[in-house]
Each structure stands twice: as C-alpha cells, then as structure tokens.
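**Student:** with the input below, show me the fold.
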Amino acid sequence: MNTLVLGRTPYALIVLACAGLLGYAYYAEFVLGLEPCPLCMLQRLGFMIMGATALVAALHGPKSWGRWLYAIPFLGGAGWGLATAGRHVWLQNLPEDQVPDCGPGLYFMREFDFPFSEIVREAFTGAGECAEIDWSFLGLTFPGWALLWYVALTVFMLWASSTRSAAGSTSG
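**Tutor:** Predicted coordinates for the structure are as follows:
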C-alpha cells in the first residue's frame, strides 16, 4: 500500500499544501506588495476550509466511512475554490473590451461593513480589477495556479479516501 494514503498522512500533506499556498499568498501581498483583488481573497477562503478540514481530520484520524464525512466540508471548500478560481481565470482571459466594470474595492467594502453576500456578488459580477494580471510563473497567473492546486488537492483527497476504503479499516 502506498504510504501517501496510510493513516493521517494524506490529511497532513493537504494541511501542509494549503498552509504553503496561503503563506505564499500572504507573502505576495505583504512582502512583494501585490494587492489581492476580491476574487483572490475569496479563493483564500477555499484553501482555508480545505486546510482546516484536513487539520481536524489529521488530528482525529478517522477510519472507514468517517473519512468520507470529512470529505464533505473539504469538497465544499474545493468547490468554492474551483468556482472562484475558474471565474478569475475566465475574467483574465476575456478580451479587454468585454471585461466588466470595476466595482468598489474589497478593502472599501470591508471598511464600510458591506454584507458578505454583497461582497461575493460584487466579486462575481463586477470585479473588473480581477482581470488585471500582476504576477505569473511558468505561464500561469495566481488564479491559474490556484485552480490547478484546487484540482490536484481534490483528486488527491478522493484518491486517498477511495484507496483507503478499499484497504479496509486497518490502515485508518
């Protein structure tokens, strides 16, 4: 049996990946000076949900069907991240004349206590600043990398859960 799917290892790996991704996002914001757009901030939420779920699962060490219970909030965070990163990648690839108008900035909305639902709606419908590309690595922008990581972590979690289920409860 592959040791990547034994015991608490898959959860620990996911925690480390999410912590590393969030750490780099904060490094880019506070050290490199790259101001995140509303969709960037919302993408962080998905990694936080996935990482927190994996952390609790790593501490608990679920067996059998309990692994699939942790998959529910994990997949919720992954779905959130896939939706926000997918929207962000789409916005960045729109022709310039089709980019939506910019709405109020995220910091402005937070400072004036906009409801979370309004912030999310604005990010998905009028976040023209999200189409700007300030950073890329190997041809992918921040949201492109985030989308790739959301897919990879989701596939890994599903693979680890199904492989562990097939191995029985002795590897728990």
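
**Student:** please count neighbours and contacts with C-alpha atoms only from this point.
**Tutor:** OK.

**Student:** so which residues of the chain form strands?
**Tutor:** Under the criterion DSSP state E, the chain contains strands at 136-137, 140-141.

**Student:** redo these as TSV? Include mean neighbour count.
**Tutor:** Output for the strands of the chain, formatted as TSV (neighbours: other Cα atoms under 10 Å):
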stretch	mean neighbour count
strand 136-137	10
strand 140-141	16
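
**Student:** run a quick neighbour tally on the residue nearest to L75 when sequence neighbours are not counted.
**Tutor:** Nearest non-adjacent residue to L75, counting by Cα to Cα, 6 or more residues apart in numbering: T154, 7.1 Å away. Residues lying near T154 (other Cα atoms under 10 Å) number 21.

**Student:** equivalent analysis for L34, please.
**Tutor:** Residues near L34, counting by other Cα under 10 Å: 14.

**Student:** just checking, it touches I133?
**Tutor:** No - L34 is beyond contact range of I133, at 10.4 Å (criterion: Cα atoms under 8 Å).

**Student:** P38 is in contact with L106, isn't it?
**Tutor:** Yes - assessed by Cα under 8 Å, P38 is found in contact with L106 at 5.4 Å.

**Student:** neighbour-wise, which of these two wins?
**Tutor:** Legend: neighbour count by other Cα under 10 Å for P38 and L106, higher for P38 (24 against 20).

**Student:** one more to put side by side:
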Amino acid sequence: MDGAPRRVLALIAAACVAMLAFGMYLQHVVGLEPCPMCVVQRYALIAVAVFTGLASLRAGRGWWMGFGGLALLSAGFGAFVAARQSWLQWYPPEVATCGRDFYGMIENYPISRAIPMIFRGSGDCSAVDWRFLGGSIANWSFLWFVAFSLVLLVLIVRGARRRGR
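**Tutor:** Purely as a prediction, here's the structure:
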C-alpha cells in the first residue's frame, strides 16, 4: 500500500479523535448531557477511529482493507443512528418523556430489550440543545459519518481494483 491511503486513514482517525474531544468538551465544559443515541454514536466514532488507526499502521493490503471494511461498517452504523436521531428531532414524538440513560438501560434490561429502547429514542434524543450553522449535533454527526463512509468506500474499491490487476 502506498503512503496516500495510509495518510487518508490516519486523517480519518485523527478527525474522529477531534470529534470525540469536542463531544467531551460539550459534555464536561458546556454541560450538555448525551442521550442514549449520542452515546451509541460516540461508540461508533470510537470504532471508526480505532479501525482506521489500525488500518493506517498496517502496510499489508489484506490488513488495511480488513480494518478499512470494519471502519466502513462502523461509520455506516453511526450514520444510521445519527439519521434516526435527526429524524426524531425533526418529528419529535407526541409524548416526550425522558427515559433512562444509556447505561441504565444496559444495566437494567436484557440486551434484547435495551437495543430497541435506545433506537426508539426518548425526549432527550429529540431535544436540540446545541446548533452550528443551523444543524444539530446529530445532523453534523450524520454528515461526518457519511463522509467517512464515502472516503472509506473509495479507498476499499481502489484497493480491490489494484489487487485484481
């Protein structure tokens, strides 16, 4: 693998780390508490950062394409969760009640019940507490996850084409 894809993968990992740091700033300095869907998006962002970081470190084509594929799946999952949260923000449920936090759901319910509860959302997930250029945190997360997915898809397709030659 030449240096350009490795640099792109490292740049994606660095962007994910910067986004996670900004999320921590919003939580601990500004005082915004993340909803369950925000926490799931953070985990997806961590997965993208770890997989792209590992892909940028491994020179073997099989390694970087494997880690790149896992990063692509993680980014796609993050985009799905962010899109669902954006939809809840645009069309909030009629009864907006604050549900349990993410960890409370995982600790008190079996995983088969907790996961649907997370994606169903709550009053917390439909609240828009912060905006930048008209977009909520979920809107911006969706755009970043889609951008990461597209870049990763291009890298993987190019890598597969080179492999076939």
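
**Student:** please pull up the equivalent of the residue nearest to L75 of the first structure in the second structure.
**Tutor:** Here T154 of the first structure is matched to S149 in the second structure, going by TM-score structural alignment.

**Student:** from what I can see its match touches L72, true?
**Tutor:** Yes - here S149 of the second structure lies in contact with L72, judged by Cα under 8 Å, at a distance of 5.4 Å.

**Student:** now the longest helix along the second structure: buried residues?
**Tutor:** Determined from DSSP state H, the single longest helix within the second structure is helix 61-90. Across helix 61-90 of the second structure, burial judged by 16 or more other Cα atoms under 10 Å covers 61, 64-86, 88-89.

**Student:** got it, and stretch 20-36 of the first structure?
**Tutor:** L21, L22, A25, Y26, P36.

**Student:** what's the counterpart of F132 of the second structure in the first structure?
**Tutor:** So F132 of the second structure corresponds to F137, using TM-score structural alignment.

**Student:** nope, I118 of the second structure is what I meant
**Tutor:** Checking with TM-score structural alignment, I118 of the second structure has A123 as its match.

**Student:** any idea how far that match lies from A78 of the first structure?
**Tutor:** 18 Å (Cα to Cα, to the nearest Å).

**Student:** ditto for C40 of the first structure
**Tutor:** C40 of the first structure is 15 Å from A78 of the first structure, by Cα to Cα.

**Student:** ditto for L158 of the first structure
**Tutor:** 11 Å.

**Student:** spatially, what comes nearest to I46 of the second structure if we skip its sequence neighbours?
**Tutor:** Per Cα to Cα, 6+ apart, closest to I46 of the second structure is C16, 7.1 Å.

**Student:** give the aligned equivalent of the one you found in the first structure.
**Tutor:** In the first structure, C16 of the second structure lands on C18 (TM-score structural alignment).

**Student:** quick one: residues contacting the nearest residue in space to A160 of the first structure that is not next to it in sequence.
**Tutor:** Using Cα to Cα, 6+ apart and skipping residues adjacent in sequence, the residue nearest A160 of the first structure is V5, 5.0 Å away. With contacts defined as Cα atoms under 8 Å, 6 or more residues apart in numbering, the neighbours of V5 of the first structure are A160, S161, T163, R164.

**Student:** burial of the second one, as a residue count?
**Tutor:** Right, the one you point to is S161 of the first structure. If we define neighbours as other Cα under 10 Å, then S161 of the first structure has 23 of them.

**Student:** gap between it and F74 of the first structure?
**Tutor:** In terms of Cα to Cα, S161 of the first structure sits 12 Å off from F74 of the first structure.

**Student:** how about the contacts made by W68 of the first structure?
**Tutor:** So W68 of the first structure contacts S161 (Cα under 8 Å, 6+ apart).

**Student:** and it, how far from L82 of the first structure?
**Tutor:** 20 Å.

**Student:** same question, I133 of the first structure
**Tutor:** 19 Å.

**Student:** repeat that for F142 of the first structure.
**Tutor:** On the measure of Cα to Cα, F142 of the first structure and L82 of the first structure end up 13 Å apart.

**Student:** over to V31 of the first structure?
**Tutor:** For V31 of the first structure, the distance to L82 of the first structure - Cα to Cα - is 26 Å.

**Student:** same question, H60 of the first structure
**Tutor:** Following Cα to Cα, the distance that separates H60 of the first structure from L82 of the first structure is 27 Å.

**Student:** one more: L140 of the first structure?
**Tutor:** 16 Å.

**Student:** report the contact partners of E122 of the first structure.
**Tutor:** Contacts for E122 of the first structure were tallied using Cα under 8 Å, 6+ apart; they are G103.
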